[in-house]
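[1] next come a sequence and a model predicted from it.
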Amino acid sequence: MVHVREMDGADIEAVSTIRVRGWQAAYAGIVPQTYLDAMTVEGDAGQRRQLFSQPRRKSRDLLALGDRGPVGWICFGPYRSEMSGLGRVGEVYALYVSPGLIGQGIGRRLLGEAHARMKSQGFESSALWVLCDNQRARRFYERAGYQADGATQDDVYDEITLTELRYQRVL
């Protein structure tokens, strides 16, 4: 049984562990291994503490808790750039589940809770970005009602350019 609650400052180390291990598992063979190997929980936690302590932070973080503690995390908020003509758009910035627990409904539960909270905040739709080569994530989001809308952006990891696709769905 998984319980979802708001993340607090005491959860930063656990969230960073989930995020770094999630990156290393999900992006192996996609993102250069040198980049993945250089990721540390300590480094991520430092960045997360900075983000989390910003007084005007608009993002929200939810934590999924299992029998043994944190098992998943989602971060969402307003869409980070203009999408004119599409109404009020929220964005899922990040969603990670402990790699050994993927496929047990934790991500689906976190995403559903984020959708409900975005809708209650007046957002009409949700968008997110996913690496083009991350087929598992693309299937997950498509099953959740997201569709690629044709927008792309490039990110560079250790001098390797990777393309992300934007996905959207109505809330």
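    That came through fine.
[2] C-alpha from now on. contacts and neighbour counts both.
    Will do.
[3] list the buried residues in the host helix or strand of residue 117.
    Secondary structure assignment for residue 117, by DSSP states H and E: helix 106-120. Buried residues in helix 106-120, counted by 16 or more other CA atoms under 10 Å: 106-111, 113-115, 118-119.
[4] nearest the middle, which residue of this protein would you pick?
    Centroid-nearest residue in the chain, with CA atoms, centre = their mean: residue 94, separated by 1.3 Å.
[5] against that first model, consider the following:
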Amino acid sequence: MTLGDCDRVSRIRVQGWRTAYRGLVPQPYLDAMDPAADAERRRAMFTGASGDVVNLVAEDDAGEVVGWACTGRYRDGEARTADAELYALYVDAGRFGTGIGQALLRESVHRCEAAGHARMLLWVLAGNARARRFYERAGFRPDGAEEPFVVEGVAVPEVPYARPLGS
């Protein structure tokens, strides 16, 4: 990913939230999401990111960004652990089912393995059945816990998933 990809990545991310979280997250929150403001935050995070954070994009044959994944060390509150975390994975909604998400996830897993992480974790909304099936097909398993992600005063349950890395 380059700094110039931030606008497209933010459009994909906002579109992803509006598509995947409709009915799970309060609609006024989704409606208020602003791709331009998200791109500004993304640029600030991108330029200030540590070497532990890896942003990957997938491009189509014309060079247009069609997906984005971001990984780094697992966030346990304010601490960072030795495990890896998939912070985000979004694909342009018009390209669901084309293998872009699988390719981004495979490359993210590969890079985290190469960096020496023994395990990769991620969080997914409990009601996001499509994402849960996607991660389960890739070898991730829920750990049985559930924590609320609070959006505009509404508790939206999230489930942590984990997958061992390496041989």
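    Yes, it's here. Computed from a predicted structure; not experimentally measured.
[6] that older thread, what's the very next helix or strand once past the helix holding residue 117 of the first structure packed up against?
    Next helix or strand after helix 106-120 of the first structure toward the C-terminus (DSSP H and E): strand 125-131. Strand 125-131 of the first structure is packed against strand 89-97, helix 106-120, strand 160-170, with contacts defined by 3 or more CA pairs under 8 Å, 6 or more residues apart in numbering; DSSP states H and E.
[7] put together TSV for those, with distance to residue 73 of the first structure on each row.
    Output for those, formatted as TSV (distance: least, CA to CA, whole Å):
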stretch	distance to residue 73 of the first structure
strand 89-97	5
helix 106-120	7
strand 160-170	19
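[8] residue 129 of the second structure maps to what in the first structure?
    Counting by TM-score structural alignment, residue 129 of the second structure corresponds to residue 135 in the first structure.
[9] can you check residue 143 of the second structure too?
    Using TM-score structural alignment, residue 143 of the second structure sits opposite residue 149 in the first structure.
[10] from residue 93 of the first structure, how far off is its match?
    17 Å (CA to CA, to the nearest Å).
[11] comparing the two, which shows the higher neighbour count?
    Neighbours per residue, other CA atoms under 10 Å: of residue 149 of the first structure and residue 93, the larger number sits with residue 93, 19 against 12.
[12] residue 164 of the second structure against residue 119, yeah?
    Yes. Counting by CA atoms under 8 Å, residue 119 is a contact partner of residue 164 of the second structure at 4.3 Å.
[13] how many neighbouring residues does residue 35 of the first structure have?
    12.
[14] my guess is it contacts residue 158. True?
    Yes. Look at residue 35 of the first structure against residue 158 with CA under 8 Å: they come within range, at 6.2 Å.
[15] any common contacting residues for those two?
    Counting by CA atoms under 8 Å, 6 or more residues apart in numbering, residue 35 of the first structure and residue 158 have no contacts in common.
[16] buried set for stretch 125-145 of the first structure?
    125-134, 138, 141.
[17] with respect to residue 69 of the first structure, which of the residues you listed is nearest?
    Closest approach between those and residue 69 of the first structure, by CA to CA: residue 141, at 25.1 Å.
[18] what separates the closest one from residue 134 of the first structure, distance-wise?
    Distance from residue 141 of the first structure to residue 134 of the first structure, by CA to CA: 11 Å.
[19] now residue 109 of the first structure
    For residue 109 of the first structure, the distance to residue 134 of the first structure (CA to CA) stands at 20 Å.
[20] repeat for residue 105 of the first structure
    On the measure of CA to CA, residue 105 of the first structure and residue 134 of the first structure end up 19 Å apart.
[21] quick revisit: quick check: the helix holding residue 117 of the first structure compared with the second structure, mean distance?
    Once fitted to the second structure, helix 106-120 of the first structure is off its aligned match by 0.3 Å on average (mean CA distance after the TM-score superposition for the first structure).
[22] ok, and what's touching that helix?
    So helix 106-120 of the first structure is contacted by 2, 4, 62-64, 71-74, 76-77, 90, 92, 95-97, 125-126, 144, 171 (CA under 8 Å, 6+ apart).
[23] of those residues, buried ones?
    Using 16+ other CA under 10 Å as the burial test, the contacts of helix 106-120 of the first structure include 2, 4, 62-64, 71-74, 76-77, 90, 92, 95-97, 125-126, 171 as buried.
[24] just give me the match in the first structure for residue 11 of the second structure.
    Aligned partner of residue 11 of the second structure by TM-score structural alignment: residue 17.
[25] so who does that match touch?
    Residue 17 of the first structure neighbours (CA under 8 Å, 6+ apart): residue 41.
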